[in-house]
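> return atomic coordinates for the entry below.
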Amino acid sequence: MRALVLSGGAGTRLRPITHTSAKQLVPVANKPVLFYGLEAIADAGIREVGIVVGVDQAAEEVKEAVGDGSRFGLDVTFIPQDAPRGLAHAVLISRDYLGDEDFVMYLGDNFIVGGITPLVDEFRATRPDAQILLQHVPNPSAFGVVELDENGRVVGLEEKPKQPKSDLALVGVYMFTPVIHQAVRKIEPSWRGELEITHAIQWLVDQGYDVRSTVISGYWKDTGNVEDMLEVNRSVLERLEPKIDGSVDDTSEIIGRVVVEEGAEIVGSRIVGPVIIGANTRVVDSYIGPFTSVQHDCQIIDSEIEFSIVLHNSSIQGVRRIEASLIGHQVQVTPAPKVPKAHRLVLGDHSRIQISS
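Here you go, the predicted model:
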């Protein structure tokens, strides 16, 4: 059995971060969200993994970060996709790599607590033509939605419907036998101009193939926007095991589950966990509150921050107070001049900012 991991896409909901970085490499508790998926695949006993990437700088970043996959116990092959043309298109272009083997398709920006091992084991044991995972969501219009009959059988799928027929959303993990290759060749592009995996699965249903579903009750998030990314970060940090490998001076206070990685320095500061401070990061005369992850080589001086993610090589100095924020790498955050009373902004395309007047 192989795995197909999708790591392309423009990541428009995470702009401006994704103007310069792959969305799958945005860290959760200081580890790229993509890595959690690769670890889950390895834990399920799968060794051969194809990763679908774009043909841009973000793709090169993914290749560099993942390498040959040996760090995860995997044998990784990268499959280029010239443009985001839909999940079914990713299957279509991966035909030669997948051959006639069963496979798991895993969306690289999805996060599932507890991994996928039991689900893969069930698929291997029963081997339906397709196995899909579902979860009840409050906003089904934002997802692929599945309709079940009174016996729990899949009868209909629709991509981001305006009037959903259920609240069951497709989780970003699918399991297929080779029959899916026939399905993706039979469908036409949707109104979005993409080959939708929902249409391919619907084709299997219409043709009488065995399509089964499992409603999961565990934690799942599509980390495609800032709010969900922060929520996943919170969830992972809640299971953090405290560990102090860096230096903490006598005037600092460490409360709760806090990780201070090697080379990090905490001076005259108060850290209230769960918090992770990356290697070689310096925190001076500051407060870092719960559910915050700060990557390596950052500086936080005379500032306050909580429920946030700070990427590597960033600096926050003299700022009170930051919360619910995603701060990119090599960012400088400083106070605005007191006079004149005006806001000076340098923002990336499609940014969103809230200012108290």
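
> only C-alpha atoms from now on, for both contacts and neighbour counts.
Fine.

> now the strands for the stretch 101-250 of the chain?
For the stretch 101-250 of the chain, the strands defined by DSSP state E, counting those that start in this stretch cover 103-107, 110-112, 130-136, 144-148, 154-159, 168-176, 211-215, 220-222, 243-244, 247-248.

> okay if I get the ones you listed as TSV plus distance to Val62?
TSV is the format used below for the strands of the stretch 101-250 of the chain (distance: least, CA to CA, whole Å):
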stretch	distance to Val62
strand 103-107	14
strand 110-112	16
strand 130-136	26
strand 144-148	26
strand 154-159	27
strand 168-176	19
strand 211-215	30
strand 220-222	18
strand 243-244	29
strand 247-248	32
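
> identify whichever of the ones you listed lies nearest to Tyr36.
Of all the strands of the stretch 101-250 of the chain, strand 110-112 sits nearest to Tyr36, with 7.2 Å by CA to CA.

> I would like the residues contacting that closest one, please.
Strand 110-112 has contacts (CA atoms under 8 Å, 6 or more residues apart in numbering) with Val33, Leu34, Tyr36, Gly37, Gly172, Gly218, Tyr219, Trp220, Lys221, Asp222, Thr223, Val232.

> go on, stretch 127-144?
Contacts to stretch 127-144, defined as CA under 8 Å, 6+ apart, come from residues 123, 146, 157-164, 166-177, 179-180, 198, 201, 209-217.

> what subset of the residues you listed is buried?
123, 146, 157-159, 164, 167-177, 180, 198, 201, 211-213 (16 or more other CA atoms under 10 Å).

> most centrally placed residue in this structure?
Centroid-nearest residue in the chain: Asp109, 3.0 Å away (criterion: CA atoms, centre = their mean).

> this one next, for a side-by-side:
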Amino acid sequence: MKGILLAGGYGTRLYPTTKAVSKQLLPVYDKPLIYYPLSVLMLAGIREILIISSENHIGGYKSLFGDGKEIGLSIEYAVQDKPKGIADAFIIGEEFIGSEDVALILGDNIFYGLQLSKLLMDSVENLNGATVFCASVSDPRSFGVIEFDKNGNVLSIEEKPLNPKSHYAVTGLYFYDNHVIEYAKSLNPSNRGEIEITDLNNIYLRKNKLKAKFFGRGMAWFDSGNCNSLLDASQFIASIQKRQGLYIACIEEIALNKGYIDLSQFKSLIKNYENTEYGDYLISVAKEKEGV
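The predicted model follows:
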């Protein structure tokens, strides 16, 4: 399976902060926002990744990650000239996806939880059509809202409904089979002039090929597209890391634990973070692996 990380858009909800910098390069506590969705793809076992962003910001991601080889990945880049909807990512990424299945994650989404890695790997291994992830929210009117029957089967998905049929919002993480390319191409733009991810999901729903998985208690999801949610996410990350002494979305550590790089390669990365707390954490990970 391949992965697409969509880091486009104008970030207008964060103006003036994002007038000169991409939203996904803003810090969430001690690392760039984009580290968090990238780590999710890595935890799912995905190593071939396409980052999509605007012409103005794509260079920042290339400077940050390069070709991804340092952390055992293969990272490519593509430009979205203007926001055309989330589903547009599959049209832009058609050549990259090729004949494989694909996961898509939004660049401003953060996920955390003890069972996250297991949930992701299970979704990759048992994909049959499309899988979306949902979480309970207090006010679902700003999201795609998913309705279930008593057996947990999906009945409907509505985009930003005035009268939501449930409190479950569809998060910015999706897994699709290879038919997603042709389905995305068949979509007509909405009133917003975008091809909507909800319309794409409804195609799978009509074909009885849409599965939804829940982020329940003990799982955290942040849609960090505005100042308040960005602050909430930073405070959450800081609290967990300070209490546990374990870093969230440390992509070098994930690469080591997943076997994408060996300990020697991991140790060579530490020099990039000399005299930083992040570097100190990497040193502690290396020592633990060596049994020091």
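
> work out the TM-score between the chains.
Once superposed, chain against chain, the TM-score is 0.79 (TM-score structural alignment, normalised by the length of the second structure); 249 aligned residues with a CA RMSD of 2.3 Å.

> before we move on, the earlier item: got a list of what the residue nearest to the centre of the first structure touches?
Contacts for Asp109 of the first structure (CA under 8 Å, 6+ apart) come out as Ser7, Lys23, Gln24, Val33, Leu34, Asp222, Thr223, Gly224.

> quick one: which of those sit in helices?
Val33, Leu34 (DSSP state H).

> what about the contacts of Asp109 of the first structure, which one has the most neighbours?
Lys23 (29 neighbours; other CA atoms under 10 Å).

> in contact with it, which residues?
By CA under 8 Å, 6+ apart, the residues touching Lys23 of the first structure are Ala10, Gly11, Leu14, Ile17, Asp109, Gly224.

> how much space separates the last one from Val232 of the first structure?
So the one you mean is Gly224 of the first structure. To Val232 of the first structure, Gly224 of the first structure is 11 Å away according to CA to CA, to the nearest Å.

> can you pull the buried residues of the helix or strand containing Leu282 of the second structure?
Assigning secondary structure by DSSP states H and E places Leu282 of the second structure in helix 277-290. Residues of helix 277-290 of the second structure classed as buried: Tyr278, Gly279, Tyr281, Leu282, Ile283, Val285, Ala286 (neighbour count, 16+ other CA under 10 Å).

> contacting residues around Ile187 of the first structure?
Ile187 of the first structure neighbours (CA under 8 Å, 6+ apart): Leu195, His199, Ala200, Trp203.

> what of Gly3 of the second structure?
Gly3 of the second structure touches Leu41, Ile46, Arg47, Glu48, Ile49, Leu50, Val102, Ala103, Leu104, Ile105, counting by CA under 8 Å, 6+ apart.

> how many neighbours does the closest residue to Asn188 of the second structure other than its chain neighbours have?
Nearest non-adjacent residue to Asn188 of the second structure, counting by CA to CA, 6 or more residues apart in numbering: Ile195, 6.2 Å away. Neighbour count for Ile195 of the second structure, taken as other CA under 10 Å: 23.

> can you give me the distance of Ile195 of the second structure to Pro164 of the second structure?
To Pro164 of the second structure, Ile195 of the second structure is 21 Å away according to CA to CA.

> what is the burial count for Lys242 of the second structure?
Lys242 of the second structure has 10 neighbouring residues, counting by other CA under 10 Å.

> over to Thr126 of the first structure?
9.

> please apply the same query to the one 3 residues further on.
Counted with other CA under 10 Å, the burial measure for Asp129 of the first structure works out to 20 neighbours.

> cool, Glu147 of the first structure as well?
Neighbours around Glu147 of the first structure, by other CA under 10 Å: 18.

> ok, Ser138 of the second structure next?
Using other CA under 10 Å, Ser138 of the second structure is surrounded by 8 other residues.

> the one 4 residues further on now?
The tally of other residues near Ser142 of the second structure (other CA under 10 Å) stands at 13.

> before we move on, what about Ile240 of the second structure?
So Ile240 of the second structure, with other CA under 10 Å, has 13 neighbours.

> one more: the one 5 residues further on?
For Gly245 of the second structure, the number of neighbouring residues by other CA under 10 Å comes to 10.

> ok, the contacts of Ile187 of the first structure in the second structure: which stay?
For the contacts of Ile187 of the first structure, the contacts that persist in the second structure are Leu195, His199, Ala200, with contact defined as both residues aligned by TM-score structural alignment, their matches' CA atoms under 8 Å.

> just the ones in helices from those, please.
His199, Ala200.

> do you know how far the residue nearest to Ile255 of the first structure when sequence neighbours are not counted is from Glu304 of the first structure?
Spatially, and ignoring its direct neighbours in sequence, Ile255 of the first structure is nearest to Val272 (4.8 Å; CA to CA, 6+ apart). Plainly put, Val272 of the first structure is 11 Å away from Glu304 of the first structure if you go by CA to CA.

> go on, Val5 of the first structure?
38 Å.

> which ones are touching Leu87 of the first structure?
Leu6, Glu194, Leu195, Glu196, Ile197.

> how about it, what's its match in the second structure?
Aligned counterpart of Leu87 of the first structure in the second structure: Ile86 (TM-score structural alignment).

> how near is its match to Asn163 of the second structure?
Shown here: Ile86 of the second structure relative to Asn163 of the second structure, a distance of 23 Å by CA to CA.

> sec struct for Arg13 of the second structure, please.
Under DSSP: H, G, I helix; E, B strand; the rest coil, Arg13 of the second structure falls in the helix class.

> what sits closest to it if chain neighbours are left out?
Among residues not flanking Arg13 of the second structure along the chain, Asn226 sits closest, at 5.4 Å (CA to CA, 6+ apart).
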